[in-house]
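Colleague: coords below, sequence missing:
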């Protein structure tokens, strides 16, 4: 009698594989702490520059006899979003390095949940951003920032920053996959860093020239900034700003995720 042995397919464990890829990303952050230091350094320098060099003049322009303290409260949400936007470059570079150095090809020969390679990058960036945001916020508190938010406001602010981080990260993961080289990947997300400056993050949009004001009012970071500012100030954000902020996060995150998944599958 001949016994036929059926081939057993390898078991794929999505959660375990994602956890493994996340651990890989965290180890990269530990081995190269300069990446996180640079992510914190730029926003902190910008915070000190705008508050102590320009804050007196810009604060007076807010109305109501404002000064540096008032401008500090105004600019912190913009600085926090600048931190999130700045992380996009590192994410795109990391993904492009994996694509060009052959590690992705090796992963594809292994019995792992293939999307975990991308989600590992995303969750690693979320952790890095959380560390950077806490550090930047601590710096703002040291120089006198005193948010009036209660527990609901803080929970809303954290949730919003998480959503923005996920949206920006999936977008830049797709950029990293689409880039032909690491150098290209380092340049493509640079426009994200400019958007907080071209919105209401640093000065009110209605103080800008007409064309720039129109752009500032309709670009994604303005409603996100206004919602975050209201939450940290202990105010109820406007329904329109909240709707636009959440809508922009979804509008950026979903196509970014779909594009990243398609590019990763196509490159196989």
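Modeller: Everything's here; your move. Here the structure is a predicted model, which is why all the values come from computation and not from measurement.
Colleague: C-alpha from now on. contacts and neighbour counts both.
Modeller: Noted.
Colleague: helix, strand or coil: sort out residue 63 for me.
Modeller: Following DSSP: H, G, I helix; E, B strand; the rest coil, residue 63 is assigned to coil.
Colleague: please, where are all the strands along the stretch 1-150 of the chain?
Modeller: Ranges of strands in the stretch 1-150 of the chain, per DSSP state E, counting those that start in this stretch: none exist.
Colleague: check contacts around residue 203.
Modeller: Residue 203 sits next to 58, 75 when contact means Cα atoms under 8 Å, 6 or more residues apart in numbering.
Colleague: and it, what helix or strand is that in?
Modeller: According to DSSP states H and E, residue 203 maps onto no helix or strand at all.
Colleague: second one coming, line it up with the first:
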């Protein structure tokens, strides 16, 4: 674990730095950012010490792309007789962001059960650093995952034909989805009692990704199941990114699918507004 600066033992140089920082509010902001980076750095160093984590988090999406794109791709049809790989790839980007929820939850519950979070709370560091550091670190890892996954997709023949600005906007929506799932993962990681129990989230996340528009249009499903899939929050992100990438888009004319771009912003914003306060409150309750 990375060394955290002990501000309880104040030396003369530290006092000078604090004076240079100005008001108390500015000093708190400085240490909040510094402590956040300490937590981020600790998380990133974990990958260097445990390369198997990299193999799992980066290897699983690549294998999934190859599996669904080549093994099942020949039996699947894209809307308007388009290329199925062009239809599939935005969905695979979304699936990778969705499965990141489990990585966040398992990491948080592991730190909690091993006493790492208690150790952080006993140190003179910003209370927000543990939560924000986890979020920033996971966003950085997710960015690396998307970069590698996009490179794999390009090698398979996928292309983004919507233009540079729309392509950047599509990746922005993917990161917005991951951002909201981070707070859900942190909250669940602070509630779930053990890493083994956190592994059970797979039984929730996997059906969530399957009952969506990631792999097939909701219109191809039975009416009741298609409605559930269309209103699945990750379906909105999948449809919106397909539109921005210029890839085939499946729509049956329903309101939720016609307004996918709007809902790709509304769903993550609403989920963040719910779970961010819950995660912070749960963390605060740990010290009681």
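Modeller: That came through, no problem. Remember, it's a predicted structure, so these values are computed and weren't measured experimentally.
Colleague: so what corresponds to residue 126 of the first structure in the second structure?
Modeller: By TM-score structural alignment, residue 126 of the first structure lines up with residue 139 in the second structure.
Colleague: revised request: answer the last question for residue 115 of the first structure.
Modeller: Using TM-score structural alignment, residue 115 of the first structure lines up with residue 128 in the second structure.
Colleague: closest to the centroid, which residue in the second structure?
Modeller: Centroid-nearest residue in the second structure, with Cα atoms, centre = their mean: residue 178, separated by 2.7 Å.
Colleague: hang on, that one packs against residue 99?
Modeller: No. At 9.3 Å, residue 178 of the second structure does not count as touching residue 99 under the criterion of Cα atoms under 8 Å.
Colleague: quick one, helices of the first structure?
Modeller: In the first structure, the helices defined using DSSP state H lie at 14-31, 34-48, 55-60, 68-100, 103-108, 116-142, 151-178, 182-187, 190-194, 210-218, 221-232, 239-266.
Colleague: okay, these, which one's buried deepest?
Modeller: helix 221-232 (a mean of 26; mean count of other Cα atoms under 10 Å).
Colleague: that one against the second structure, how far on average?
Modeller: Its aligned residues in the second structure lie a mean 0.8 Å from helix 221-232 of the first structure after superposition (mean Cα distance after the TM-score superposition for the first structure).
Colleague: name the helices or strands packed onto that helix?
Modeller: The contact analysis (3 or more Cα pairs under 8 Å, 6 or more residues apart in numbering; DSSP states H and E) places helix 221-232 of the first structure against helix 68-100, helix 151-178, helix 239-266.
Colleague: output the ones you listed as TSV; include the columns distance to residue 119 of the first structure.
Modeller: What follows is these, written out as TSV (distance: least, Cα to Cα, whole Å):
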stretch	distance to residue 119 of the first structure
helix 68-100	11
helix 151-178	9
helix 239-266	10
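Colleague: redo the helices of the first structure as JSON lines? Include distance to residue 204 of the first structure.
Modeller: As requested, the helices of the first structure are exported to JSON lines (distance: least, Cα to Cα, whole Å):
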{"stretch": "helix 14-31", "distance to residue 204 of the first structure": "36"}
{"stretch": "helix 34-48", "distance to residue 204 of the first structure": "17"}
{"stretch": "helix 55-60", "distance to residue 204 of the first structure": "10"}
{"stretch": "helix 68-100", "distance to residue 204 of the first structure": "9"}
{"stretch": "helix 103-108", "distance to residue 204 of the first structure": "45"}
{"stretch": "helix 116-142", "distance to residue 204 of the first structure": "20"}
{"stretch": "helix 151-178", "distance to residue 204 of the first structure": "20"}
{"stretch": "helix 182-187", "distance to residue 204 of the first structure": "28"}
{"stretch": "helix 190-194", "distance to residue 204 of the first structure": "16"}
{"stretch": "helix 210-218", "distance to residue 204 of the first structure": "9"}
{"stretch": "helix 221-232", "distance to residue 204 of the first structure": "10"}
{"stretch": "helix 239-266", "distance to residue 204 of the first structure": "15"}
